[in-house]
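Peer 1: Okay, predicted coordinates and the sequence, questions at the end:
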Amino acid sequence: MADRIGRAAVPALALEEVAAEVFEVAPDRLVGQVVRGVRRGLAVPDLAGSVGLSERQLYRRCLDAFGYGPKMLDRVLRLNVALDRARAGLSFAEVAARTGYADQAHFTREVKALAGVPPRTLLA
């Protein structure tokens, strides 16, 4: 899973720093650990254990920090990487293969589910 997220595609400014700036609070180090764990492909139970929380506590902390749980965070981060690859000129089939989607149809369904429009419309 770590390969499908593509560490090179991650922006230089960490998500926790952006959230801290937007909400004018000190960065939550747990948020950084969660993002790194999601990028490494940890399953939710393993991720919760790695940060010393129950799955329920992890979900609530993610909800506070991102507006959704850790699984949705994984989907959003993966989609961002996929869209960056599509913007770079890769075909949707190649984007799907390199980003860990089962196939182009899976990638298209995921874009529609998260963005509400098909990939071509989103990227236009």
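Peer 2: That came in fine, so what should we check first?
Peer 1: C-alpha from now on. contacts and neighbour counts both.
Peer 2: Fine.
Peer 1: Kindly list the longest helix within the protein.
Peer 2: The residue-count maximum for a helix in the chain (DSSP state H) belongs to helix 70-87.
Peer 1: Could you list every helix and strand in contact with that one?
Peer 2: Contacting helix 70-87 under the criterion 3 or more Cα pairs under 8 Å, 6 or more residues apart in numbering; DSSP states H and E are the following elements: helix 2-5, helix 29-40, helix 55-66, helix 92-99, helix 104-115.
Peer 1: what packs against the fourth one?
Peer 2: Secondary structure elements in contact with helix 92-99, counted by 3+ Cα pairs under 8 Å, 6+ apart, are helix 2-5, helix 70-87, helix 104-115.
Peer 1: Likewise for the second one?
Peer 2: Packing contacts for helix 29-40, counted by 3+ Cα pairs under 8 Å, 6+ apart, involve helix 2-5, helix 15-23, helix 44-50, helix 55-66, helix 70-87.
Peer 1: Name the residues that touch it?
Peer 2: For helix 29-40, the external contacting residues (Cα atoms under 8 Å, 6 or more residues apart in numbering) are 1-2, 5, 7, 14-16, 47, 51, 61-62, 65, 70, 73-74, 77.
Peer 1: Presented hereafter is structure B, for comparison with structure A:
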Amino acid sequence: MENDLAYKMVEPDKSLSDFVESFWFLKNQSDSSREAIALPDGRIDLFLSRSWSDPFNIFLLGISTQPDEAIIAPKSSIFSISFKLPALEFIFNSSVADLVNKGKKLTDDFWNFNANDLNDFEAFCKKASQKIHSLIPREIDRRKQKLFELIYALKGEITVKELSEQVFWSSRQINRYFNQQFGLSLKVYCNILRFRASLEHIAKGKLFPELDFADQNHFIKQVKKFSGVVPKELFKNKNDRFILLSTFQLR
């Protein structure tokens, strides 16, 4: 990314890894707004934000299935917790089925966060971790836990039938659970994870399928479906428009 955009990501400690993928911040340090495109990544994000023009806000963003054009305000800060799907049921005790490709504003004191939390990223991560720890239930459905362990470990490269056989849960029940809880089918979610994994390869200039796509044409169609452009244009990432791809290019 250009120097006016600062980005940092840290992983949670192991005790939170079933529920949290990462903590991260994005800051636009310039006096001008930046156009950006957010790509589907399979995460649920809790955003804390503040800018010159907007007061402190907290949002919960559901799963994205399409690219989303956004404006990053000047002199703005975003601190975020990126959750894995089990967090919705076991940490938030809620569904985000109505938040596909959108989000909702939460109260400004949600989880006791406040504007001062945007001053120190390390302190924010510590505070968030302590809160999430306090919400983890003593018992978790082992069948669901194994389901998500397989999905994430294989980056979506597994069929619903294979998952059903390994966790002893019918395909129909799994899809009903996904639709009711997250607003999309398991197959669609796995496709999003596979698209996200392919971005790591595209960021390195590998414009041919590294994962289990049927062929090059299928790979291009899937990439275009979730990003709006073909792999070659993604790789160019003109003006660092594609935020998620830019983070891979920084690694």
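Peer 2: Good, I have the coordinates. Fair warning: this is a prediction, and the values are worked out from it, not measured in the lab.
Peer 1: how about the residue positioned nearest the centre of the first structure, what does it touch?
Peer 2: Centroid-nearest residue in the first structure, with Cα atoms, centre = their mean: Leu77, separated by 1.9 Å. Applying Cα under 8 Å, 6+ apart, we find Leu77 of the first structure in contact with 5, 39.
Peer 1: Roughly how far does the aligned partner of it in the second structure sit from Ala123 of the second structure?
Peer 2: Mapped onto the second structure by TM-score structural alignment, Leu77 of the first structure lines up with Leu193. Noted for Leu193 of the second structure: a distance of 30 Å to Ala123 of the second structure, by Cα to Cα, to the nearest Å.
Peer 1: Quick check: buried residues in stretch 31-50 of the first structure?
Peer 2: Of all the residues in stretch 31-50 of the first structure, those buried under the rule 16 or more other Cα atoms under 10 Å are 31, 34-35, 37-42, 44, 47-48.
Peer 1: The second structure: which residue goes with Tyr101 of the first structure?
Peer 2: By TM-score structural alignment, Tyr101 of the first structure lines up with Phe213 in the second structure.
Peer 1: for that match, what are its contacts?
Peer 2: Counting by Cα under 8 Å, 6+ apart, Phe213 of the second structure makes contact with Phe219.
Peer 1: The residue nearest to Ala26 of the first structure when sequence neighbours are not counted - how many residues pack around it?
Peer 2: Among residues not flanking Ala26 of the first structure along the chain, Ala20 sits closest, at 5.6 Å (Cα to Cα, 6 or more residues apart in numbering). Ala20 of the first structure has 14 neighbours, counted by other Cα atoms under 10 Å.
Peer 1: list the contacts for Ala20 of the first structure?
Peer 2: 26-28.
Peer 1: Separate out the buried members of those residues.
Peer 2: Looks like these have Pro27 buried, using 16+ other Cα under 10 Å.
Peer 1: In TSV: the contacts of Ala20 of the first structure, plus distance to Ala105 of the first structure.
Peer 2: TSV is the format used below for the contacts of Ala20 of the first structure (distance: Cα to Cα, whole Å):
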residue	distance to Ala105 of the first structure
Ala26	41
Pro27	38
Asp28	37
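Peer 1: distance of the residue nearest to the centre of the first structure from Ser54 of the first structure?
Peer 2: Separation of Leu77 of the first structure from Ser54 of the first structure (Cα to Cα) stands at 23 Å.
Peer 1: just Gly69 of the first structure next, same as before
Peer 2: From Gly69 of the first structure across to Ser54 of the first structure, the span is 13 Å (Cα to Cα).
Peer 1: Please apply the same query to Asp46 of the first structure.
Peer 2: 10 Å.
Peer 1: same check, this time on Val22 of the first structure
Peer 2: The span separating Val22 of the first structure from Ser54 of the first structure equals 27 Å under the rule Cα to Cα.
Peer 1: With neighbour numbers in mind, choose between those two.
Peer 2: Under the criterion of other Cα under 10 Å, the comparison of Val22 of the first structure against Ser54 puts Ser54 first, with 16 against 9.
Peer 1: What lines up with that one in the second structure?
Peer 2: Counting by TM-score structural alignment, Ser54 of the first structure lines up with Ser170 in the second structure.
Peer 1: That match contacts Ser164, correct?
Peer 2: Yes: applying Cα atoms under 8 Å as the test, Ser170 of the second structure and Ser164 come out as touching, 5.4 Å apart.
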